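A.B. asks: Prediction below, plus the sequence it came from.
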Amino acid sequence: MGHVAFTWLLPAALSAEPDAPARRSTRDWVVDSLCFVIGFGFTVLATLDLLGSHPTLVQEWHPTQSWLVVTDAVLSGIAGIGLWWRRRFPLALGIYCVVLSTFSVAGAFTMFIALLTVAVHCRFVVLAAYVGVAVVANVIFPAVRPEGDSSPLVTVLWGVAIVVIIALWGMVIRARRELVVSLRDRAARAEAEQQLRVEQARALERNRIAREMHDVLAHRISMLSLHAGALEFRPGAPPEEIAGAAAVVRASAHQAMQDLRAVIGVLRAGPDNGDPTPEKPQPTLTALPALVEEARSAGDKVNLEVTADLPEVPAGVGRAAYRIVQEGLTNARKHAHGTIVQVRVGGACGAGLTIEVANPLPVASPGKSLPGTGLGLIGLTERATLAGGRLTHGPIDGEFRLVAHLPWPEP
């Protein structure tokens, strides 16, 4: 408790980061004034006592000439004044005081404060060297100013003990301060890392929203745009065909709105939203035949070949595979409408799952093509990679092929 209380009395420079200059606060002014009063005041009182109140004691302590007492008083007074700058120049003041300690009595408390300042502000190597020099100064002191009947060995031992105790005290204060600074830095780093994780989570959530929006809505909107284009370019078609196309447009728009609500509901759902309604399951490969039938009803020519047991495919792999086929059909509808799309899904447990979507390359670019972001294939590649597989795409032998290989681990 003693060193904790004394630590509170230290100025801000002694309780802040090591070797970092600090602006003198109100507490610093109080502590600096206290140190000055203790150091300089003891010098004045000791000098007056030695020269005035107890002249016989002067002769007993100092058999040499009394001018040494006056010299001690002057030099100790300078050291006491220097206490005002001990935090800025701790080592310089410490060296001055350790030289002074070879003969000074009046500057004892000033030297103690300077030693504590060196212990708090300087590195251990510097402090160890300083303590060694202080021990040597204590050995010299009894020879310069013997203390009556006291044994020089006792004087040296007491002096060394005091030096070591103050040095250890300063090391404890410095270690405690560095611990506080380290904890503060760790807290700051933890907060910064938390902010970074929050930003990363936000970025991942944005990517998730974009990916889900693209995967769910691009398929519906492409069919809607296709039938709306048919109505635009065939205004003289029979009423039955126009009515059928309009019905498909209406149904596709309605389904797109339903899908949009479902996606937003999934993205908003979470453990803290207070909604007890479970999330709508995302489609897996078991919904693949329905996806193909929907594309056929919209006028696409799709051949589906399945050689895998779709219900046995893991849910995560099945969702990625479903999105890959959905995006492949959407791209074929956009860029090669009217061609036959081959969809092949095969594989087995332990051997992996293979998805292939292929369509002939268009002979000529259409006059108007459906707009696209160009990010669908990038998103599919990311999905396949996150699922632990790989995806390739590009023209091969007059066809555009989208091939994905996904893992199908054994249970």
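C.D. replies: Thanks, I have it. Quantities reported herein were computed from a predicted structural model and do not represent experimental measurements.
A.B. asks: CA atoms for contacts and neighbours, from now on please.
C.D. replies: Noted.
A.B. asks: Could I get the full set of strands for the protein?
C.D. replies: Secondary structure of the chain, counting by DSSP state E: strands at 301-306, 340-348, 352-360, 390-396, 399-406.
A.B. asks: of those strands, which approaches D149 most closely?
C.D. replies: D149 lies closest, by Cα to Cα, to one member of the strands of the chain: strand 390-396, at 93.3 Å.
A.B. asks: Pull the residues that contact that closest one.
C.D. replies: Defining contact as Cα atoms under 8 Å, 6 or more residues apart in numbering, one finds that strand 390-396 is touched by 361, 380-381, 384-385, 400-406.
A.B. asks: then this one, side by side with the first:
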Amino acid sequence: MPTPSSYQPALTRWSSFWRYLGALAISAVATATYVEVDLGDTLKWRLWVDASLGLVSLLLVHRRRKNPLFVGVVTGLLASFSASAAGPATLAAVSVATSRRWTPIVAVGMANLVGAHVFLWYLSVPDEIPLWINGVINVVAISAIMGWGMFIGSRRELLWTLRDRAERAEAERDLRSDKARGDERARIAREMHDVLAHRISQVSMHAGALAFREDLSAAQMRSSAGVIQEQANLALTDLRAVLGVLRDPGTGELLSKPQPGFGDIEELIDEARLAGMSVEYAVSLPAEAQLPERVGRTLYRIVQEGLTNARKHAAGTTVFVQISADPEQGIDFVMRNPLGFGTSPAPGSRLGLIGLTERTELIGGELEHRKDGSMFVLHGWIPWST
């Protein structure tokens, strides 16, 4: 709930000018009553009292926003003996009413009502109009003044609320846009890691073989060099696609390319075998069952990262890949390989398994990695439908 101070507009020179001009106009109309009433010899000193109290009221009303209740009550009571104080008292009353708080509104309204009744007695107006009629007129007039102030306050709050909602909507839109860009870049980064880590690990392995093995024939060296060239070219192609999306997110070059899925896992394993890895692959899938595209792509990336890690950290060992899929039970997968010896010559970011865990959790699955005796185990579960 906004406070009155939050939606009160700042007073400019023009807004202050027309407010004071309106107050002076009300004071001028009220002061004209002295001309119509025969006050005899008391007219002169009464005019001096009226003008003095009116000036005090005008000075007080300048602080109506800092002390609204005090200024409203005092100017209303000063109007008991000064017609020229009627304008500042009206301005102060309207200002108090814009807060739409009943306690100050009632207090200022009663002060103005008392001031109006006392002023009629002080002016010594002939008793031509019954007292109760004057009372009704005063109540109606003061109620109208306070009602007008409440209407202004309600309108100010409405405008403030609409402006605040628009600003918050723009801020939330910018936040959503920034988050979407961040999520997209994170997705691209995961894809880049999954793709390039696999390619570069093969380049590193074959380059290492060329560097340390002296028994390779010329044909074997040419074959290894060809594999290095092919994997390097594929890595450059994937990297160019990723960088193209980062430079111009509107192109969607990488995301528009056909993404690998469950059916490409066998090709991935065959590629690893051709590169010299020993892989045992077993899959259990109901006949004519087709995995959702997103699930298949996640499985592909998990197997790809598992093979990459095994190639880097446990070269020469056998990797066991088992996938069991069922529409009701979901997909359970296990990758196991013996722990390697020594340190991998290929640098690692240590973020691959973290990225796979995030990717798996995003579709409602679970992924864990652990050491089980002399084996490294990557085990996870993914729901059939995400």
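C.D. replies: Okay, I see it. These figures come from a predicted structure and were not determined experimentally.
A.B. asks: related to what we said a few turns ago, quick one: which of the contacts of strand 390-396 of structure 1 is nearest D185 of structure 1?
C.D. replies: For D185 of structure 1, the closest of the contacts of strand 390-396 of structure 1 turns out to be T385, at 37.4 Å, with distances computed as Cα to Cα.
A.B. asks: tell me the contacts of that closest one?
C.D. replies: For T385 of structure 1, the contacting residues are L391, taking Cα under 8 Å, 6+ apart as the criterion.
A.B. asks: for V160 of structure 1, same thing?
C.D. replies: For V160 of structure 1, the contacting residues are 134-135, 138, taking Cα under 8 Å, 6+ apart as the criterion.
A.B. asks: could I get the strands of structure 1 as JSON lines with distance to I209 of structure 1 and mean neighbour count?
C.D. replies: Shown next, in JSON lines, are those (distance: least, Cα to Cα, whole Å; neighbours: other Cα atoms under 10 Å):
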{"stretch": "strand 301-306", "distance to I209 of structure 1": "29", "mean neighbour count": "16"}
{"stretch": "strand 340-348", "distance to I209 of structure 1": "27", "mean neighbour count": "19"}
{"stretch": "strand 352-360", "distance to I209 of structure 1": "24", "mean neighbour count": "22"}
{"stretch": "strand 390-396", "distance to I209 of structure 1": "22", "mean neighbour count": "15"}
{"stretch": "strand 399-406", "distance to I209 of structure 1": "23", "mean neighbour count": "21"}
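A.B. asks: now the ones you listed in CSV, with distance to A251 of structure 1?
C.D. replies: Putting these into CSV (distance: least, Cα to Cα, whole Å) gives the following:
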stretch, distance to A251 of structure 1
strand 301-306, 20
strand 340-348, 23
strand 352-360, 26
strand 390-396, 32
strand 399-406, 29
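A.B. asks: Which of those sits closest to F42 of structure 1?
C.D. replies: Ranking the strands of structure 1 by distance to F42 of structure 1, with Cα to Cα as the measure, places strand 390-396 first at 82.4 Å.
A.B. asks: ok, longest helix in structure 1?
C.D. replies: Ordering each helix of structure 1 by length in residues (DSSP state H) puts helix 152-233 first.
A.B. asks: Relative to structure 2, what is the average displacement of that one?
C.D. replies: Here helix 152-233 of structure 1 is compared with structure 2 after superposition; its mean distance to the aligned residues, by mean Cα distance after the TM-score superposition for structure 1, is 1.1 Å.
A.B. asks: matching residues in structure 2 for that helix?
C.D. replies: The counterpart of helix 152-233 of structure 1 in structure 2, counting by TM-score structural alignment, spans residues 131-212.
A.B. asks: before we move on, the earlier item: which among the strands of structure 1 is found nearest to E147 of structure 1?
C.D. replies: strand 390-396 (89.8 Å).
A.B. asks: Pull up the aligned stretch in structure 2 for that closest one.
C.D. replies: Following TM-score structural alignment, the aligned partner range for strand 390-396 of structure 1 in structure 2 is 366-372.
A.B. asks: try stretch 330-344 of structure 1
C.D. replies: Aligned by TM-score structural alignment, stretch 330-344 of structure 1 falls on residues 308-322 of structure 2.
A.B. asks: What lines up with G355 of structure 2 in structure 1?
C.D. replies: In structure 1, the residue matched to G355 of structure 2 (TM-score structural alignment) is G379.
A.B. asks: okay but its match is in contact with M213, surely?
C.D. replies: No. The criterion here is Cα atoms under 8 Å, and G379 of structure 1 misses it with M213 at 11.3 Å.
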